[in-house]
Structures are given as structure tokens and as C-alpha cells.
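Engineer: Sequence plus predicted model, see below.
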Amino acid sequence: MGRSSVPLVVCVSPDRQVRENLVRRLDDLGAVLMCADIGELRAMLAGTLPAEPEFPDEIPARSPSEKVSFGDLVVDVVQHQVAWRGHALDLTRLEHRLLTRLASPPVEVWPYERLFAAVWDSAYLGDTSILHSAVKRLRQKLRALDGGPVVETVRGIGYRLKLTVIPAA
């Protein structure tokens, strides 16, 4: 078999188990290139990090002292802290990035593709399960806040952050 006829298989998946299973299944087939996301693939192929964001209107990098406020919610981007009415909220790095994007002005509907690119720094490949799972965990933590914001689904499009409206007694 000539060198030019050896197949190259490229696997892009954030799930290590998926990558490992693929390697086992394709054993002896040829070269297999594995990476966690599109950004990593670009870096491997080009030898540098991607210079252009997939969405040019993406939120620019924040200055070290900048905070994002949404009602009584304050997200300190640099210190990686979130507070609701002065009380700290314990979030994972992923949940923090997701909430930061949803709460950043202008607060709007974030399409799945754009939110995925902004939070995971990679291209959306059509599988919303990772995004839905992260939103579900974030919603559980926000639900524990008295009168806290909610992540609203805009069916077939994406998500937006909304403040809870408490009816007057």
C-alpha cells in the first residue's frame, strides 16, 4: 500500500471516551488525528491558535476590572466570582463562562451555534446535548436563588437570560 493511500481519520470530540473508542475501532486502519475541539484542530494543522473568531460580533475580551451585571446578579469575569444580591454563587468554570455570555450586554437570544462557539471556543457540530446539559446544571443552581434569573429556552433557536418577575402581593 502506497503512502498516499493510507487514510487519515480526524476525530473532533470533547469527550475523551469517544476518542478512545474510535482509536480502538480504527486500530491498524491508518493515521488518526484526535482533538477535543475545532480550535485545537486548527492549532494542530496551522501551528498557531485561530486568529479569527467564528462569529465576528463576539463579545471582546474584558478589561481586568470589568464586571457584568444583570439585575442583582454580578459576574466578576477576572476573579471568576458570581454573586446574587451579595451572596456568592458556586459555579464551575463552564457554568461561569455560560452565565457570563448570557448576562453580557446586550442581553439577547444566543443561538446554539454562537453560544457553543463563545463558551467552548469551538465550532458547533449539530449536537446540542453538551450545551443542554450545561444549561440544565446552570438552571439548577439559579433556581436555588430567591427571585434569581432564569435561563429561558427559545425553541429551535437558543437561550436567553431573563429576570424572574415576582408578582405583587
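Structural biologist: That came through fine. Nothing here was measured: the structure is a model prediction, and the numbers come from that model.
Engineer: can we go C-alpha only for contacts and neighbour counts from here?
Structural biologist: Will do.
Engineer: quick one: residue 115 is in a strand?
Structural biologist: No: counting by DSSP: H, G, I helix; E, B strand; the rest coil, residue 115 falls outside a strand, being helix.
Engineer: Would you mind measuring from it to residue 84?
Structural biologist: 23 Å (CA to CA, to the nearest Å).
Engineer: out of those two, which sits in the busier spot?
Structural biologist: residue 115 (23 against 20; other CA atoms under 10 Å).
Engineer: so who does the more buried one touch?
Structural biologist: 98, 101 (CA atoms under 8 Å, 6 or more residues apart in numbering).
Engineer: what separates the spatially most central residue of the chain from residue 87, distance-wise?
Structural biologist: The chain has residue 119 as the residue nearest its centroid, 2.6 Å off, counting by CA atoms, centre = their mean. Per CA to CA, residue 119 is found 24 Å from residue 87.
Engineer: Checking residue 124 next. Helix, strand or coil?
Structural biologist: Residue 124 is classified as coil under three-state DSSP.
Engineer: show me the residues around it that make contact.
Structural biologist: By CA under 8 Å, 6+ apart, the neighbours of residue 124 are 112, 113, 114, 116, 117.
Engineer: Would you write a ChimeraX line that selects the buried entries of those residues?
Structural biologist: This is how ChimeraX selects the buried members of the contacts of residue 124, with burial counted by 16 or more other CA atoms under 10 Å:
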select :112,113,114,116,117
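Engineer: and here's the other structure:
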Amino acid sequence: MSEGNGPIVVCVSPDMAVRERVLRQLDGVGPVVSCADLAELRVMLFAEPPADEGRGVNPPLAPVSYGDLVIDPPGHVVTWRGRPLALTRTERMLLARLVTPPVRLWSYERLFASVWGGAYLGDTAILHSAMKRLRRKLRLLTGGPRVQTVRGVGYRLVPTSDDTGG
């Protein structure tokens, strides 16, 4: 099979051992693309992230404030009381969605489509894991907002008692 005519194999797994095993087993078969998740695959395949056209889940285009929290999606930075927070791209995207006016409940489906750009297939593990990491970082902020779970539905951002939620 020539490289120009053969299939391209795509391996998507968060487990590095699985990806390495697939690469070893398919060595010489043809091109193999290996990545940890769909977001990473999208970055590999497309220069620009896919648009959320028609889904009503577009990210904010300008900085958005939620009390002392400022999310600047174009600048890829989140600050709390003027100090930058060390958040991953996924955590920044989740937070940007949660503070997008009107601040309300985000279903698992809408968050998944907005942040990962794919169809929600009922597996919430990747979303719950990312949200757990974001919560851990937000807990370090004195008086900072908290992510609240609405079981079986989704998430929303809630202010603490000394945060106006503005």
C-alpha cells in the first residue's frame, strides 16, 4: 500500500501507553495520527478552532468580568483581583462559558459542544475531570466564585457571599 493511497489512522486516547502500543502495532502500515483528546486532534488538523455556528455557544469576543474575576478569551488570560491565574486552555474556555452573560446554568451538552466542539455522546468523564481541576484552582481564590453542579443537568458559576457576581 503506498502512502498516498492508504488510509490515515487516527488514535485518540488520553492513555500514552495505548497510543504507543497502537503506533508500534501499525508501524509501516501508513500515516498514523496520535493524540490525547479531540481538542488536540482539532488543533493538529485545523489552524483555527471550529466555529460554533448555529449552536448558540459562541465564546465571548471581549473580556468578561464576574466580580473580581476577569476572563479575556482573545488574550488567553484569566485574572483574579488583577493577578493572572494559571489555568489550562480548557479551564479558561470552561470559565469563559460559565461567565458569559446571561450567567446561568450550562448543560453538559452545551458545555461539551462549546469547549470540545464535538457531539456529546453521554460520556461526561472528560467534562467532569476538567471541571474538577477548575474547581480546585478556584477554591484557592479567597472570596472567589465557585462552580456548582446541578446533578444530571450541568454546571453554573455562583458567587461567594462577598462576591457581587457582576
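Structural biologist: Looks like it arrived, so ask away. This structure is a prediction, so every number in the text was calculated from the model and none was measured.
Engineer: just the contacts of residue 124 of structure 1 now: which is nearest residue 43 of structure 1?
Structural biologist: residue 117 (15.7 Å; CA to CA).
Engineer: Quick check, the closest one in contact with residue 123.
Structural biologist: Yes: using CA atoms under 8 Å, residue 117 of structure 1 makes contact with residue 123 at a distance of 5.4 Å.
Engineer: Mind giving me the packing neighbours of the strand or helix carrying residue 18 of structure 1?
Structural biologist: Per DSSP states H and E, residue 18 of structure 1 falls inside helix 16-25. Helix 16-25 of structure 1 sits against strand 8-12, with contacts defined as 3 or more CA pairs under 8 Å, 6 or more residues apart in numbering; DSSP states H and E.
Engineer: Flag every buried residue along the lengthiest helix in structure 1.
Structural biologist: For structure 1, the helix with the greatest residue count under DSSP state H is helix 129-143. For helix 129-143 of structure 1, the neighbour count (16+ other CA under 10 Å) marks 131, 135, 138, 139, 141, 142 as buried.
Engineer: distance of residue 27 of structure 1 from residue 9 of structure 1?
Structural biologist: Residue 27 of structure 1 is 11 Å from residue 9 of structure 1, by CA to CA.
Engineer: Look at those two and report which has more neighbours.
Structural biologist: Neighbours were counted for residue 27 of structure 1 and for residue 9 using other CA under 10 Å; residue 9 has more, 14 against 10.
Engineer: distance of the more buried one from residue 135 of structure 1?
Structural biologist: Taking CA to CA as the measure, residue 9 of structure 1 falls 31 Å from residue 135 of structure 1.
Engineer: ditto for residue 80 of structure 1
Structural biologist: 18 Å.
Engineer: With residue 116 of structure 1 instead?
Structural biologist: For residue 116 of structure 1, the distance to residue 135 of structure 1 - CA to CA - is 11 Å.
Engineer: Ok, residue 68 of structure 1 next?
Structural biologist: Counting by CA to CA, the gap from residue 68 of structure 1 to residue 135 of structure 1 is 19 Å.
Engineer: Next: residue 73 of structure 1.
Structural biologist: Taken as CA to CA, the span from residue 73 of structure 1 to residue 135 of structure 1 is 17 Å.
Engineer: Kindly report the same for residue 127 of structure 1.
Structural biologist: 14 Å.
Engineer: Then residue 69 of structure 1?
Structural biologist: 19 Å.
Engineer: Off-centre distance for stretch 93-111 of structure 2?
Structural biologist: 11 Å (CA atoms, centre = their mean, to the nearest Å).
Engineer: Next: stretch 102-121 of structure 2.
Structural biologist: On CA atoms, centre = their mean, the centre of stretch 102-121 of structure 2 falls 9 Å from that of its chain.
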